[in-house]
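> return atomic coordinates for the entry below.
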Amino acid sequence: MQHRSPEFAEINPMRKVPAIMHADFKLFESHAILVYLASAFPGVADHWYPADVHKRAKIHSVLDWHHSNLRRGSVEYLFNTLVAPEFGLPLDQKAADVGEKLLSASLAMIESYWLEGDGPFLLGNSQPSIADLALVCEIMQLEVADEKDRDRILVGHTRILKWIEDTKNVTAPYFDEIHSVMPLIKENLAELKAKQANNEGK
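Presented below is the predicted three-dimensional model:
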């Protein structure tokens, strides 16, 4: 994989995605990249990362919460139900259950708090910000899970499902383009999981 190559390590020594190069400037970590892209180009609409310091602070509160809650739960759940075999590790249902509990609590917080307000986007905004991009993309990772598991986790979260659809519509056609790889990832992970189960059964 490209991100494990020596060339990629020159951009991100941790050899993880995402990472970018803009001219000779190198940057990694998704939230930092979003902030940079929204700030470095004068044509970017203000609603993505407002100049108002109070609005920016609110966006950063969402992003900081994201890392220790939604992302942590999502990663722990998906890694221990699907991704572990990619790294030669066994699946761990107990760890997956812990991750799902945090993931479900995080979704409930988005539904009841972060999506409060008159607008359809996070913080009650009428237009999306980089926080919407970060959190929606995190939830979209569930597309690689089994459909019944994804539906079980998202059941009842009607505001979240509408918010995802609103974000998709406002970022079309790029949203579908970015996530078009998800079916292939899902297929590959399912094959690895089946292969591991077959090996364990021998």
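> switch to C-alpha atoms for all contacts and neighbour counts from now on
Noted.
> show the end-to-end separation of stretch 42-56, please.
17 Å (C-alpha to C-alpha, to the nearest Å).
> buried set for that stretch?
For stretch 42-56, burial by neighbour count (16 or more other C-alpha atoms under 10 Å) applies to 47-50, 56.
> what do you get for stretch 6-16?
Neighbour counts over stretch 6-16 (16+ other C-alpha under 10 Å) mark 8, 11-12, 15 as buried.
> please provide the structure for the following sequence as well, for comparison with the first:
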Amino acid sequence: MTLKLYVDRMSHACREVIIFCKLNGIDFEEVHIDLSKRQHLSPEYREINPIRQIPAIMDGRFKLSESHAILRYLACAFPRIADHWYPTDLYKRAKVESVLDWQRTTFPRGSDSYVFYSVLGRAVGMPLNTKAAARTEKNLIASLALIESVWLRKKVGFCLG
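Here you go, the predicted structure:
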């Protein structure tokens, strides 16, 4: 049975799961859930994810939501996935968990808000908010600087521990 991904590519959380699957050769069927049409609120989608958020997966009869839970599941469910994605070593896994938590809690304060205030807000009929865009751009730049100075520093040579 094919893995089904319930996604809208406008969501970075959905793109994370899609990219992981593609990088690791995981076959999947992409089921588009159009957020702009509120398809995530439909009774049909509620059967997939009662929380009504994306992404979600269905692997056989098993259903799961939340992008990082999905990534962890996929890394463990498919034996051919390289250990570096979600290491069995406790210390290395803790480093991956740290990055996943930071990415979910800190990074969006800049990235999501900046994209919303500078691009997506206008796409849904809201006026451009240049003050908010400028404020959130500073947060985005600070977050990107952390990525470069902590996870991509030359001494380490790679991201995610």
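> returning to what we had before: which members of the buried residues of stretch 6-16 of the first structure are the farthest-apart pair?
Spatial extent of these (C-alpha to C-alpha) is set by the pair 11 and 15 at 8.1 Å.
> ok so, going back, just the closest of the buried residues of stretch 42-56 of the first structure to residue 83 of the first structure, please.
Compare each of those with residue 83 of the first structure using C-alpha to C-alpha and the shortest gap goes to residue 48, at 31.7 Å.
> how far away is the alignment partner in the second structure of the closest one from residue 65 of the second structure?
Counting by TM-score structural alignment, residue 48 of the first structure lines up with residue 85 in the second structure. Distance, residue 85 of the second structure to residue 65 of the second structure, using C-alpha to C-alpha: 19 Å.
> picking that back up, any chance of the buried residues of stretch 6-16 of the first structure in TSV, with distance to residue 84 of the first structure too?
As requested, the buried residues of stretch 6-16 of the first structure are exported to TSV (distance: C-alpha to C-alpha, whole Å):
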residue	distance to residue 84 of the first structure
8	23
11	25
12	22
15	18
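> just checking, which of those belong to helices?
The helices, defined by DSSP state H, take in residue 8 from the buried residues of stretch 6-16 of the first structure.
> show the end-to-end separation of stretch 147-161 of the second structure, please.
12 Å.
> and it, which residues are buried?
For stretch 147-161 of the second structure, by 16+ other C-alpha under 10 Å, it's 147, 151-152, 160-161.
> and what of stretch 111-130 of the second structure?
111-118, 120-121, 128.
> from the buried residues of stretch 147-161 of the second structure, which is closest to residue 15 of the second structure?
Of those, the one sitting nearest to residue 15 of the second structure (C-alpha to C-alpha) turns out to be residue 160, at 17.9 Å.
> which of the helices or strands spans that closest one?
Following DSSP states H and E, one finds residue 160 of the second structure outside all helices and strands.
> please name the nearest non-neighbouring residue to it.
residue 96 (5.6 Å; C-alpha to C-alpha, 6 or more residues apart in numbering).
> quick one, what contacts the one you found?
85-86, 160-161 (C-alpha atoms under 8 Å, 6 or more residues apart in numbering).
> as TSV, the residues you listed with distance to residue 76 of the second structure would be great.
Formatted as TSV, the contacts of residue 96 of the second structure follow (distance: C-alpha to C-alpha, whole Å):
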residue	distance to residue 76 of the second structure
85	10
86	8
160	17
161	18
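> what is the nearest of the residues you listed to residue 105 of the second structure?
residue 160 (16.1 Å).
> so residue 85 of the first structure versus residue 118 of the first structure, what's the distance?
For residue 85 of the first structure, the distance to residue 118 of the first structure (C-alpha to C-alpha) stands at 44 Å.
> contacting residues around the aligned partner of residue 141 of the second structure in the first structure?
In the first structure, the residue paired with residue 141 of the second structure is residue 104, using TM-score structural alignment. Counting by C-alpha under 8 Å, 6+ apart, residue 104 of the first structure touches residue 153.
> now residue 104 of the first structure: which helix or strand?
helix 93-109.
> next helix or strand past that helix?
Next along from helix 93-109 of the first structure, by DSSP H and E: helix 130-140.
> which part of the second structure matches that next one?
Going by TM-score structural alignment, helix 130-140 of the first structure sits over no part of the second structure.
> trace the residue nearest to residue 160 of the second structure over to the first structure, please.
Using TM-score structural alignment, the equivalent of residue 96 of the second structure in the first structure is residue 59.
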